[in-house]
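> Below: sequence and its predicted model.
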Amino acid sequence: MADGRGPAGSSGESLLFLTDEQLRQAIEAMFFAYRGFTADPDRILVDMAYGRAHHRAIHFINRAPGTTVNNLLNILGVTKQSLNRVLRTLIADGLVESRVGRNDKRERHLFLTDAGRALEQTLSDAQRARMRTAFRDAGPDAVAGFRTVLEAMMDPEMGASYTRLKESGS
């Protein structure tokens, strides 16, 4: 197809010269894909009166147990006031534990409790199932291309945070 969705648009070279209409379609696809990607966790969180900010905090605390509040602020790109509101709720509900730093008593290190890990597992299982199906349907070349595009869209600072998380394993 000449619109970049079929064989004519898959040669690679033609993808370097996308029209504004093709870019608009990609932007809209990303918006709708994100809605789908977040829909499953949103349904789980609504009963708990939590939102996406809670989900993101739980996700990144799980990825880096012991992360500091400041590090989480940098990763999430939210205000300190906003993050404190989310963390207060998660701590009060027994999902996150905040520990004073050993070397710097001003630091607060964050850990998921058993209940927090269970919730994170439930949320991630839903998203992994959606991603697994989409990746399986798209095939390995599309998956590699998708990752390349996502990484190329990241601002340098976020790309560095992403690389650190990737290299940390787990």
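On my side now, so go ahead. Remember, predicted model here, so these are calculated numbers, not experimental data. Numbers count the residues shown, from 1 in each chain.
> C-alpha from now on. contacts and neighbour counts both.
Fine.
> Give the next helix or strand downstream of the top helix by length along the chain.
Taking DSSP state H as the criterion, the chain has its longest helix at helix 20-46. Scanning forward in sequence from helix 20-46 by DSSP states H and E, the next helix or strand is helix 52-63.
> how many neighbours does residue 155 have?
By other CA atoms under 10 Å, 10 other residues sit near residue 155.
> Shouldn't residue 99 be within a strand?
Yes. Counting by DSSP: H, G, I helix; E, B strand; the rest coil, residue 99 is located in a strand.
> Need the nearest residue in space to it, chain neighbours excluded.
Of all residues not flanking residue 99 in the chain, residue 109 sits nearest, at 5.1 Å (CA to CA, 6 or more residues apart in numbering).
> and the residue nearest to residue 41 when sequence neighbours are not counted, what helix or strand is that in?
Closest residue to residue 41 apart from its sequence neighbours, by CA to CA, 6+ apart: residue 123 at 5.2 Å. For residue 123, the host element (DSSP H and E) is helix 114-138.
> structure B:
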Amino acid sequence: MFDPNRERELRAAIEDFFFGYRAFTALPDRLLAERGLGRTHHRILHFVRRDDGLSIGALLDILGITKQALHRPIKDLESQGLIVIAPDAADRRVRRLTITDGGRALEAELTDAQMRLLDDTFRQAGEGAEAAWRAVMDSLRANPSDPR
């Protein structure tokens, strides 16, 4: 339970998080929409680029979504030539995702915009801001989804 005396500050933090995330995703959302894609597509491209050859099962674990929720975005990316799906050489039941040159270029365009925004924001916020932000994000990541 939170301290009720902090409700105003915590609500303001929630709003900051909302508006910050909106700014963080605005340009990538526009670029994705031009291709009929969305944020899940960006996440898939990001993690496949980070770990080319990633299995679909591992991607499901990373994203925390169901196979059903992943199926359509994967097929969209494959049909646009942004990723390739192939069976694993050792275990043909495992499907691996590989990013294409086109997928790498799109992912770079999307993520570079976000990296520029973060870099500018950290510089403007001053010394220690990035370390403090990382500490907050690490703490959020480590907490369960339902902290009741």
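Nice, I can see it. The structure presented is a predicted model; accordingly, all values stated were derived computationally and were not measured.
> care to give me the TM-score?
Here the TM-score for the pair of chains, by TM-score structural alignment, normalised by the length of structure 2, is 0.90; 141 aligned residues with a CA RMSD of 1.6 Å.
> Would you check the span in structure 2 matched by stretch 126-143 of structure 1?
Mapping stretch 126-143 of structure 1 onto structure 2 (TM-score structural alignment) gives residues 113-130.
> residues in contact with the matching stretch?
Outside stretch 113-130 of structure 2, the residues within contact range by CA atoms under 8 Å, 6 or more residues apart in numbering are 24-25, 27-28.
> Among those, which one is most surrounded by other residues?
Of the contacts of stretch 113-130 of structure 2, with other CA under 10 Å as the count, residue 28 tops at 21 neighbours.
> shouldn't that one be in contact with residue 108?
No. Residue 28 of structure 2 is not in contact with residue 108 according to CA atoms under 8 Å; the separation is 10.5 Å.
> The residue nearest to residue 41 of structure 1 and residue 43 touch, don't they?
No. Contact criterion CA under 8 Å: residue 123 of structure 1 and residue 43 do not qualify, at 9.7 Å.
> Now the most centrally placed residue in structure 2. Nearest residue, chain neighbours left out?
The residue lying closest to the centre of structure 2 (CA atoms, centre = their mean) is residue 43, at 4.0 Å. Using CA to CA, 6+ apart and skipping residues adjacent in sequence, the residue nearest residue 43 of structure 2 is residue 63, 7.9 Å away.
> State the distance from the aligned partner of the one you found in structure 1 to residue 53 of structure 1.
Structural alignment (TM-score structural alignment) places residue 63 of structure 2 against residue 76 in structure 1. Counting by CA to CA, to the nearest Å, the separation of residue 76 of structure 1 from residue 53 of structure 1 is 9 Å.
> coming back round to it: buried set for the match of stretch 126-143 of structure 1?
For stretch 113-130 of structure 2, burial by neighbour count (16 or more other CA atoms under 10 Å) applies to 113-114, 122, 130.
> do the same with stretch 92-108 of structure 2
Going by neighbour count (16+ other CA under 10 Å), the buried part of stretch 92-108 of structure 2 is 95-100, 103-104, 106-108.
> would you turn these into a markdown table with distance to residue 68 of structure 2?
A markdown table is the format used below for the buried residues of stretch 92-108 of structure 2 (distance: CA to CA, whole Å):
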| residue | distance to residue 68 of structure 2 |
| --- | --- |
| 95 | 15 |
| 96 | 17 |
| 97 | 17 |
| 98 | 20 |
| 99 | 21 |
| 100 | 23 |
| 103 | 22 |
| 104 | 25 |
| 106 | 24 |
| 107 | 23 |
| 108 | 27 |
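> Give me the angle between the next helix or strand after the helix holding residue 123 of structure 1 and helix 114-138.
Per DSSP H and E, the first helix or strand lying C-terminal to helix 114-138 of structure 1 is helix 140-153. Between helix 140-153 of structure 1 and helix 114-138, the angle comes out at 120 degrees (axes from the mean of the first three to the mean of the last three CA atoms, to 10 degrees).
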